[in-house]
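# Take this sequence and fold it.
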Amino acid sequence: MIMTLEEKMKKGLIWTDTEEYLKEQKHAKKLVFKFNNLGPDKIDERKELIHEIFGSVGNEVWIEPRITLARGKTISIGDRTYINANVTFVDDYKIDIGSDVLIAPNVTMVTTGHPVHNEMRQYGEMFSFPIKICNKVWIGANVVIMPGVTIGKNSVIGAGSIVTKDIPENVIAYGNPCKVAREITERDKEFYYKDKRF
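Model (predicted):
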């Protein structure tokens, strides 16, 4: 039995582009081009396009241009989530973004990679694993999130991090590779930045 592209991705198997996939990608790129080139006063048109581009979008979601993506329909976004400028979604497979999430500029989420050995990728062979960003996560600027990563609820990912493994909930994590620095505590209700009190 021949597996579909989605079945291969779900099983974590190697896959290559199909005609149907390339057609879907072309359609998504047209919509994204339109979105990225709307004037700043075209708020209603932008909201409509967001619902056309993405698989599911909650209430009060705001996405700044420019965005880059592969498919769009593989991405789901919860309520009240804000995505800042120049975010890239390598969304060959699923990206699930929760509610009340903040995503800073120049973040890249990568669901797809290639085999390390050059002979095993010479014909475009790829693999894909889903990314999950849980509720109330804040992702700092220039973060890269790699295939198969889950970031637990309420956690903060520091700017410039490369996230290669799951991050638990209620922590601050940063670095290359990204590692947990500490838990978020009651003290964080007193200080908003370093020694600056509310």
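# contacts, neighbours, all on C-alpha from now
Noted.
# Give the other helices and strands that the biggest helix by length in the chain contacts.
For the chain, the helix with the greatest residue count under DSSP state H is helix 19-36. Here helix 19-36 touches helix 43-53, strand 67-69, going by 3 or more Cα pairs under 8 Å, 6 or more residues apart in numbering; DSSP states H and E.
# compare with the first, here's sequence two:
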Amino acid sequence: MTQTEKQKMLAGALYLAGDPEIQADQLAAKQWMTRYNAALALPAGERRALLAERLGSVGVDAVIRPPFHCDYGYNIHLGDGVFLNFNCVILDVVEVRIGAGTQIGPAVQLYTADHPRDAATRRTGLEFGRPIVIGEHVWIGGGAIILPGVTIGDNAVIGAGAVVTRDVPAGATALGNPARVR
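Next comes the predicted model:
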């Protein structure tokens, strides 16, 4: 059976991002972000209801401070008490899971989107994604970037401005560019 481009995307396989179904999902996410990002002055409960409209799952007392940007939204899963500060970006072509009690600073970027290393394949417009998993009670400092396929263990700390290219074990502190466990 032939998979649609969206099915390929969700499976982490090579897919064409210009596919009409995928473009329609991105447009729906843009329309939702316009509403969500205009909701900064609304009570937290109303913003949480907006999050529940678009995200894959939203735990109790999860907060994302607008502005917030994502590709689709439905691949993002927030545990209880998750907090994302202003101006976070999540490129969620595949799943992003953020565990309970995790705190994410302003301007943090989570990238599941990836591209083929071979230039000829890139020219075809094909891309793919690798999931990001962030454990419970993780603290990610402002401006950090988490690259595709990274897992961060429970209770880890990611320093401000770090570029996380590899998995970070539970309880570890990772700093720098590229981030190194200290």
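# before we move on, the earlier item: quick check: buried residues in the longest helix of the first structure?
Burial within helix 19-36 of the first structure, assessed by neighbour count using 16 or more other Cα atoms under 10 Å, is assigned to 25, 28, 29, 32, 35.
# now do stretch 117-134 of the second structure
For stretch 117-134 of the second structure, by 16+ other Cα under 10 Å, it's 126, 127, 128, 129, 130, 131, 132, 133, 134.
# Tell me the one of the buried residues of helix 19-36 of the first structure nearest residue 193 of the first structure?
residue 35 (34.3 Å; Cα to Cα).
# Contacts only, for the closest one.
Going by Cα atoms under 8 Å, 6 or more residues apart in numbering, residue 35 of the first structure touches 46, 49, 50, 65, 66.
# now the last one, nearest residue through space, not along the chain?
Taking Cα to Cα, 6 or more residues apart in numbering as the measure, residue 66 of the first structure lies nearest to residue 86, with 4.7 Å between them; neighbours along the chain are not counted.
# Which elements pack onto the strand or helix carrying residue 8 of the second structure?
Using DSSP states H and E, residue 8 of the second structure sits within helix 5-10. Taking 3+ Cα pairs under 8 Å, 6+ apart as contact, the helices and strands that helix 5-10 of the second structure lies on are strand 15-16, helix 20-37, strand 126-129.
# mean distance, the first one to its aligned residues in the first structure?
Relative to the matching residues in the first structure, strand 15-16 of the second structure has an average distance of 1.0 Å after the fit, by mean Cα distance after the TM-score superposition for the first structure.
# likewise the last one?
Once the two are superposed, strand 126-129 of the second structure sits an average of 0.9 Å from its aligned residues in the first structure (mean Cα distance after the TM-score superposition for the first structure).
# Which residues does that strand contact?
Residues contacting strand 126-129 of the second structure (Cα under 8 Å, 6+ apart): 9-10, 12-17, 93-94, 112-116, 148-149.
# Need the buried ones from those selected in PyMOL.
Command for PyMOL that selects the buried part of those, burial taken from 16+ other Cα under 10 Å:
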select buried, resi 9+10+12+13+14+15+16+17+93+94+112+113+114+148+149
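# what lines up against residue 150 of the first structure once you look at the second structure?
Using TM-score structural alignment, the equivalent of residue 150 of the first structure in the second structure is residue 151.
# From what I see, that match and residue 168 are in contact.
Yes: shown here, residue 151 of the second structure and residue 168 form a contact pair, counting by Cα atoms under 8 Å, at 6.4 Å.
# if we can go back for a sec, do you know how far the residue nearest to residue 66 of the first structure is from residue 124 of the first structure?
According to Cα to Cα, to the nearest Å, residue 86 of the first structure stands 26 Å off from residue 124 of the first structure.
# residues in contact with residue 61 of the second structure?
48, 80, 81, 82.
# ok, the closest residue to the second one other than its chain neighbours - how many residues close by?
Leaving out its chain neighbours, the residue that sits closest to residue 80 of the second structure by Cα to Cα, 6+ apart is residue 59, at 4.0 Å. Around residue 59 of the second structure sit 18 other residues, with neighbours defined as other Cα atoms under 10 Å.
# Which strand or helix spans the residue positioned nearest the centre of the first structure?
Closest residue to the average C-alpha location of the first structure: residue 109 at 4.0 Å, with Cα atoms, centre = their mean. Residue 109 of the first structure is part of strand 108-110, with elements assigned from DSSP H and E.
# now that strand, how far from the chain's geometric center?
The chain centroid and the centroid of strand 108-110 of the first structure are separated by 5 Å under Cα atoms, centre = their mean, to the nearest Å.
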